[in-house]
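Novice: just a sequence and a predicted model for now, questions to come.
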Amino acid sequence: MSELIYLNGYPEHLLSQVRTLIAEQRLGEVLQKRYPDAHNIATDKALYAYTQDLKSQYLRNAPPINKVAYDSKIHVLNNALGLHTAISRVQGGKLKAKAEIRVATVFKSAPVAFLRMIVVHELAHLKEKDHNKAFYSLCCHMEPQYHQFEFDTRLWLTQLALKGSA
């Protein structure tokens, strides 16, 4: 079903429950009850500080992050939910790498749990490049409810798409 594009790969029994919520027009209500408030991290500077706080708490030995920003060019379906890039440049005969994290602008109005899930995901890429067992273990170390937040974020994006906002 095209309305469940953000939920590809999830088991049929979950998708069936989501279809029922959509048919009953209750998906938004369920999400609103579970996550009533949006966060107040509205600027790139605040997002950088939020990300640095998480990094210093869980990944002190990871490479530094040079930039964290909301990015209106990220389309949440094609480019996932955020981007982590390492830009290498030659500077004075040395190769310098700069790590950047970009978060889709749609998450400016998201519940804090969803923003946290995105930031944790992108921070985990500082240590683990691939989406493997070690990567997801690191995500769960930084956010024990990581998998639930990821699923609920995808539900939220589905709801936005149904309203024509995503």
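Specialist: Ah, there it is. Numbering: from 1, shown residues only.

Novice: only C-alpha atoms for contact and neighbour calcs from this point on.
Specialist: OK.

Novice: for the host helix or strand of D152, packing partners?
Specialist: Element membership of D152, judged by DSSP states H and E, is helix 146-163. Other helices and strands packing on helix 146-163, by 3 or more C-alpha pairs under 8 Å, 6 or more residues apart in numbering; DSSP states H and E, are helix 27-34, helix 112-127, helix 133-142.

Novice: now the shortest one and helix 146-163, what's the angle there?
Specialist: Note on geometry: by axes from the mean of the first three to the mean of the last three C-alpha atoms, to 10 degrees, helix 27-34 and helix 146-163 are set 140 degrees apart in direction.

Novice: let's bring in a second one:
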Amino acid sequence: MSPLKYLNGYPPELQAQVQQIIDAGRLGETLARRYPEANQVRSDAALFDYTQALKTRYLRSSEPLSKVCFDAKLKVIQHALGTHTRASRVQGSKLKAKREIRVASLFREAPAEFLKMIVVHELAHLKEQEHNKAFYQLCHHMAPNYAQLEFDLRLYMTHLDLQAAGSSL
């Protein structure tokens, strides 16, 4: 599997630049310098509060969230870093909807900006189901540097994979 699997959709020139940084052993250092702030959201309750604060600020009129939590199985099983689910059930004559957001537990240790990017992404799905232009406009509304954060998160995932493979960075 390619060490740049998270960057497959990016131009070859950009991938070559990233490969040079990896070859020089500077990817981890570069990311640490760019994102020095440690993530303070460690528990499910703190994640719920963090997500609610963003939702209240940017998506006041959207449906309420029933649950927000870290999920240790998320990346392994679903190959996703975050998920949003909607479950509807009938209670009497009413239809009750529950909304959940699950965030891969690797974000407990990730820089704060990467957690924000994932939460913003999943919150945007409350309004837009598809990854279309409106979806990304909403993401940029909540996090103006969303595109850069998404790219840097891909670099971070590459860094984690290389570390797991025993490569020295």
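Specialist: That came in fine, so what should we check first? Please read these numbers as outputs of a predicted model, since none were measured by experiment.

Novice: TM-score of the superposed pair?
Specialist: Once superposed, the chains reach a TM-score of 0.95 (TM-score structural alignment, normalised by the length of the first structure), with 165 aligned residues with a C-alpha RMSD of 1.4 Å.

Novice: how close does the helix holding D152 of the first structure sit to the second structure?
Specialist: By mean C-alpha distance after the TM-score superposition for the first structure, the fitted helix 146-163 of the first structure averages 0.5 Å away from its aligned residues in the second structure.

Novice: that helix: which residues count as buried?
Specialist: 146, 149-150, 152-159 (16 or more other C-alpha atoms under 10 Å).

Novice: now that helix and helix 133-142, what's the angle there?
Specialist: 90 degrees.

Novice: distance check, the residue nearest to the spatial centre of the first structure against L21 of the first structure.
Specialist: Nearest to the mean C-alpha position of the first structure, by C-alpha atoms, centre = their mean, lies I118 at 2.0 Å. Remark: distance between I118 of the first structure and L21 of the first structure (C-alpha to C-alpha, to the nearest Å) = 25 Å.

Novice: kindly report the same for L83 of the first structure.
Specialist: 30 Å.

Novice: which residues are contacting the helix holding D152 of the first structure?
Specialist: For helix 146-163 of the first structure, contacts defined as C-alpha atoms under 8 Å, 6 or more residues apart in numbering pick out 3-7, 27-28, 31, 113-114, 117, 139-140, 166.

Novice: report the buried members of those.
Specialist: Buried among the contacts of helix 146-163 of the first structure by 16+ other C-alpha under 10 Å: 4, 6-7, 27-28, 31, 113-114, 117, 139-140.

Novice: rebuild those as JSON lines, extending it with distance to A62 of the first structure.
Specialist: As requested, those are exported to JSON lines (distance: C-alpha to C-alpha, whole Å):
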{"residue": "L4", "distance to A62 of the first structure": "35"}
{"residue": "Y6", "distance to A62 of the first structure": "30"}
{"residue": "L7", "distance to A62 of the first structure": "31"}
{"residue": "L27", "distance to A62 of the first structure": "38"}
{"residue": "G28", "distance to A62 of the first structure": "38"}
{"residue": "L31", "distance to A62 of the first structure": "34"}
{"residue": "A113", "distance to A62 of the first structure": "23"}
{"residue": "F114", "distance to A62 of the first structure": "23"}
{"residue": "M117", "distance to A62 of the first structure": "18"}
{"residue": "C139", "distance to A62 of the first structure": "14"}
{"residue": "C140", "distance to A62 of the first structure": "17"}
